[in-house]
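Trainee: Got a predicted structure here, sequence first:
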Amino acid sequence: MIPLIQMPFVTSHLPYTPGRVGMFARSMHQHHHMRRRQDQNENDITQRPMATWKSYARIILAHVSLIVLSVVYVGFGAFLFYQLEQPNEVEVRARNIERFNIHKRQMIDHLWEMRSSGIGQHVVEDMAVKYVDNVTRILFEAFDTHCIGAKHLRPGGEDEDYNWTYMTALFFTTTLLTTIGYGNLTPVTGRGKFLCILYALFGVPLILITVADIGKFLSENIVQLYTWYRKLREKCSKQKYSVISNKDDKNKEGDLNLDHLENYISIPIFLIVAILLSYITFGAVVLSMWEGWDFFSGFYFSFITMTTVGFGDIVPLKREYYILDLCYIIIGLSITTMCIDLVGIQYIRKMHYFGRAIKDARFALVNVGGKMVHVPDLMRYASVLQQKYGQKKTHDTIIVKGAYAPKDLSKIRFIDFGALASMESWQSLWSILTGRTQEVHV
């Protein structure tokens, strides 16, 4: 009887027969092969390329989501400000109009009674002056509430539109988050002011990022269009134009490596300025048409808005065009950001390289007397020599009959530019300072 421990050795030397052992070994081999293929498929990330529309959808989805989030944030904020500020405006306007009307009726009735009772003219005039002063005070107090104007005090003024509507609140939130802030409409309640602080704290970064994202998209498309234009002009004129490359070798200190950046096209400055001025001019013409302004006022408003200065001395008043105004403002801010991005890339890069050139100037070599000397060493030696030999002193010379003998004649041989220009010039400098006659080893 063969021991059990020797059976694998015996069966491994026997000829293969399709039995239970052979079937089991084959099934195990197939299972292992299938498991290995499954692991390879899981680890292989390039086995199935992504569809083109999916890749574009992933790129666009982030930008569209950012724009949608900004729109929702602006719209929801406008609803909150409208709910907080309009009830206060209704109450304040009604109270001040009623107060003004009551005082006006009292003034007319009292003056009429005094005139009918035969009171003297000077007494009536004094009383009229007092009533006029009170009316003036009431008007100023009413105007200070920012909820009432002269049009509301005329007959039928109660039916005038309120300052806080959803459309005006939308205009307010947009100008608030874009940091323009015209100031023609502001919250007056404590809750409204607190909401303004909290709302702008999170909304201003969101809107600025959104505007910057749109501006970056526009700048990339402008660069692409200008690239196509240059290629087309090159084909037509058959001339070669050099393309500015932003690749640069590593500096000596390893501060910057631009090898991973792509080549870029330098957009002319006049083209960027022309785009911005053309858009401002277009806005000036359109705003002049629907707001009744002259061209210069429209251009002034557009420029102040695009630069986010927002003085508020000229603001749109036609509420039916507020949506178009907001679209014009958002697109204009994006174009301004695009222009800053295109100009900044070029000039910041030039200033950066100019700064690096100044920083590396200490490594420059100057040929002095056949020797190469670093600029800082040359300036240092020149300063020392100027201090020691640049001024003539009366006691440095000895007057001898028939000859001129300088006192420091023994030191003349140390004024050797070749020695000063050598890498071991510190020894010659030490000799000059100490007055020793040690030879300089070059």
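Mentor: Sure thing, it's come through.
Trainee: okay, CA-based contacts and neighbour counts for the rest of this
Mentor: Will do.
Trainee: Please tell me how far stretch 62-80 is from the chain's geometric centre.
Mentor: In terms of CA atoms, centre = their mean, to the nearest Å, the centre of stretch 62-80 is found 20 Å from the chain centre.
Trainee: Would you mark the buried spots in it?
Mentor: Across stretch 62-80, burial judged by 16 or more other CA atoms under 10 Å covers 66-67, 70, 73-75, 77-79.
Trainee: for stretch 360-380, same thing?
Mentor: Going by 16+ other CA under 10 Å, stretch 360-380 has these buried residues: 365, 372-375, 377-378.
Trainee: Pick the one among these closest to Glu113.
Mentor: Ranked by distance to Glu113 (CA to CA), the buried residues of stretch 360-380 are led by Val375 at 99.9 Å.
Trainee: doesn't Val366 make contact with that closest one?
Mentor: Yes: Val375 is within contact range of Val366, at 6.5 Å (criterion: CA atoms under 8 Å).
Trainee: what's the burial count for the closest residue to Thr168 other than its chain neighbours?
Mentor: Nearest non-adjacent residue to Thr168, counting by CA to CA, 6 or more residues apart in numbering: Arg319, 7.4 Å away. By the criterion of other CA atoms under 10 Å, Arg319 has 13 neighbours.
Trainee: Check it against this one:
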Amino acid sequence: MTSNGPGWRRMVVLFVVVVVYLCVGAAVFSQIEGDPEIERRLQLEAFLRNFIGNHSCLHHEDLITVLRQVDQEFTFALNTLRNRTVYTQWDFIGAFSFVVTVVTTIGYGNMAPRTYPGKVALVVYALIGIPITLIMLNYLGQLLTRLSTKVNKCKLCSTKPLVNKILNMVLIVTLGLTILFILPASAFSYIEDWTVLEALYYCFVTLSTIGFGDYVAAMSENRLSHRGTGDLYRIVTYVWILIGLAYLSLLINYISNVFIKKAEEMERLTKEKLEAEVSRLQQELSKTGKSVYKTAANVTSSVKGKVWEAPSSNGIDQETGSVTLLRISQLEES
């Protein structure tokens, strides 16, 4: 590693390692969770069809209203009532989405292992995957930092360096927010049928790894929910997450550094003011000591048998640091 950070070769190697690890994790969880989920859903499908057959007077819309209050397997229950094919979320693409949320610590909560082998595998997988992903995101953040440094050297206003620096910073922030927030939010708003505010909310909650799970892109029914296009949409979404995590981490780190520098600057200024005040007080004490000594010296003639001695160091005691105004020594009369 050079002083300028990791090179592109090391970044590519690490990126390949992370992608391979994600693919291995997706295959493992797909194998563990896929068949049990199919079995559970087939049982649920049989139950729902039997229930509908025994309640011919029950309207489908009424049953859908009831199912909307149920969290577990809600989407699948609706698809069953609409005579759609039984499927599993734990296919490779679905499991890949799951492991991405695991290693990035987003943790939406919309997918979780239900079997004991799956839960054990999750613990082991996360212990290895999270550190590797954090290292990769750290390297990606350093590369983005180097890129932003190059952009920051652009001379948009060559006559005024301060204005040029502000313009470059605005350009960096605007490009980042546009590419990683505004454009994705517009796409999510259209595809997922969300409002723009909901889409922006999802972008921030996801990239900050808060991951509430109240909004999850590329998982529920949407305009690209069919196979092929829907799988591509998922892959693009999670590539966006990886890049966005690095950018937002860089932005938060920059804001943190600004606050730290401001705090250090305030501490330095406060220290300088205190030192200046102490120096001023010392000078005032020194002047006061000299003034008192001169006043005492003027009345020396009126005191018989005593000699007024000037205090050492202009009135400042070297050993104790206190101010000695006068020192009077008694002379023996001859």
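Mentor: Noted; the coordinates are in hand. Just so we're clear, the structure is a prediction, and the values are computed from it rather than from any experiment.
Trainee: Show me where the stretch 301-442 of the first structure has its helices.
Mentor: For the stretch 301-442 of the first structure, applying DSSP state H, counting those that start in this stretch gives helices covering 322-359, 375-389, 417-421, 425-434.
Trainee: which residues in the first structure does stretch 104-118 of the second structure align to?
Mentor: Stretch 104-118 of the second structure corresponds to residues 178-192 of the first structure when matched by TM-score structural alignment.
Trainee: Check the mean deviation of stretch 88-95 of the first structure from the second structure.
Mentor: Superposed on the second structure, stretch 88-95 of the first structure shows a mean distance of 1.0 Å to its aligned residues (mean CA distance after the TM-score superposition for the first structure).
Trainee: tell me, that stretch lands on which residues of the second structure?
Mentor: Against the second structure, stretch 88-95 of the first structure falls on residues 36-43 (TM-score structural alignment).
Trainee: What is the distance between that stretch and the centre of its chain?
Mentor: Relative to the centre of its chain, stretch 36-43 of the second structure is centred 38 Å away, using CA atoms, centre = their mean.
Trainee: can you check stretch 372-386 of the first structure too?
Mentor: The chain centre lies 44 Å from the centre of stretch 372-386 of the first structure; the measure is CA atoms, centre = their mean.
Trainee: Spatially nearest residue to Ile210 of the second structure, not counting backbone neighbours?
Mentor: Using CA to CA, 6+ apart, the nearest residue to Ile210 of the second structure is Ile106, at 6.0 Å.
Trainee: quick revisit: so of the helices of the stretch 301-442 of the first structure, which one's packed in deepest?
Mentor: helix 417-421 (a mean of 21; mean count of other CA atoms under 10 Å).
Trainee: Can you give me the buried ones in stretch 102-116 of the first structure?
Mentor: Here stretch 102-116 of the first structure shows 103, 107, 111 as buried, counting by 16+ other CA under 10 Å.
Trainee: in which helix or strand would I find the last one?
Mentor: In this assignment (DSSP states H and E), Leu111 of the first structure forms part of helix 52-116.
Trainee: what residues does the helix or strand following that helix touch?
Mentor: Next helix or strand after helix 52-116 of the first structure toward the C-terminus (DSSP H and E): helix 121-143. Contact partners of helix 121-143 of the first structure, identified using CA atoms under 8 Å, 6 or more residues apart in numbering, comprise 96, 99-100, 103-104, 107, 111, 114-115, 148-149.
Trainee: how far is helix 121-143 of the first structure from where the chain is centred?
Mentor: Chain-centre distance of helix 121-143 of the first structure: 54 Å, with CA atoms, centre = their mean.
Trainee: Superposed on the second structure, what's the mean shift for the helix or strand that it is followed by?
Mentor: Tracing the chain past helix 121-143 of the first structure, the next element assigned as helix or strand by DSSP H and E is helix 166-177. When the second structure is overlaid, helix 166-177 of the first structure sits 1.1 Å from its aligned residues on average, using mean CA distance after the TM-score superposition for the first structure.
Trainee: how many neighbours does Phe299 of the first structure have?
Mentor: 22.
Trainee: How about it, nearest residue that isn't a chain neighbour?
Mentor: Ala284 (4.5 Å).
Trainee: In the second structure, what residue corresponds to the one you found?
Mentor: Match for Ala284 of the first structure (TM-score structural alignment): Ala185.
Trainee: For Ile222 of the first structure, give its distance to Ile267 of the first structure.
Mentor: Using CA to CA, to the nearest Å, we find Ile222 of the first structure at a distance of 9 Å from Ile267 of the first structure.
Trainee: Quick check: neighbours shared by those two?
Mentor: By CA under 8 Å, 6+ apart, no residue touches both Ile222 of the first structure and Ile267.
Trainee: Check the gap between Pro6 of the second structure and Leu143 of the second structure for me.
Mentor: As judged by CA to CA, Pro6 of the second structure and Leu143 of the second structure stand 7 Å apart.
Trainee: Who has more neighbours out of these two?
Mentor: Counted by other CA under 10 Å, Pro6 of the second structure and Leu143 do not tie: Leu143 has more neighbours, with 19 against 15.
Trainee: In the first structure, what sits opposite that one in the alignment?
Mentor: By TM-score structural alignment, Leu143 of the second structure lines up with Phe217 in the first structure.
Trainee: Report the secondary structure state of that match.
Mentor: Three-state call for Phe217 of the first structure (DSSP: H, G, I helix; E, B strand; the rest coil): helix.
Trainee: need the contact list for Gly176 of the second structure.
Mentor: Contacts of Gly176 of the second structure by CA under 8 Å, 6+ apart are Tyr247.
Trainee: what residues does stretch 239-259 of the second structure touch?
Mentor: 104, 137-138, 140-141, 144-145, 176, 180, 206-209.
Trainee: Please repeat the previous calculation with a cut-off of 10 Å.
Mentor: 100-101, 104, 106, 133-134, 136-145, 173, 176-177, 179-181, 184, 203-204, 206-209, 234-235, 238, 260-265 (CA atoms under 10 Å, 6 or more residues apart in numbering).
Trainee: ok, average deviation of that stretch from the first structure?
Mentor: Mean for stretch 239-259 of the second structure is 2.4 Å (mean CA distance after the TM-score superposition for the first structure).
Trainee: can you tell me how far the residue mapped onto Ala62 of the first structure from the second structure sits from Gly94 of the second structure?
Mentor: In the second structure, the residue equivalent to Ala62 of the first structure is Arg10, according to TM-score structural alignment. From Arg10 of the second structure over to Gly94 of the second structure the distance is 29 Å, taken as CA to CA.
Trainee: do the same with Val323 of the second structure
Mentor: Using CA to CA, we find Val323 of the second structure at a distance of 80 Å from Gly94 of the second structure.
Trainee: Thr88 of the second structure too?
Mentor: Using CA to CA, Thr88 of the second structure is found at 8 Å from Gly94 of the second structure.
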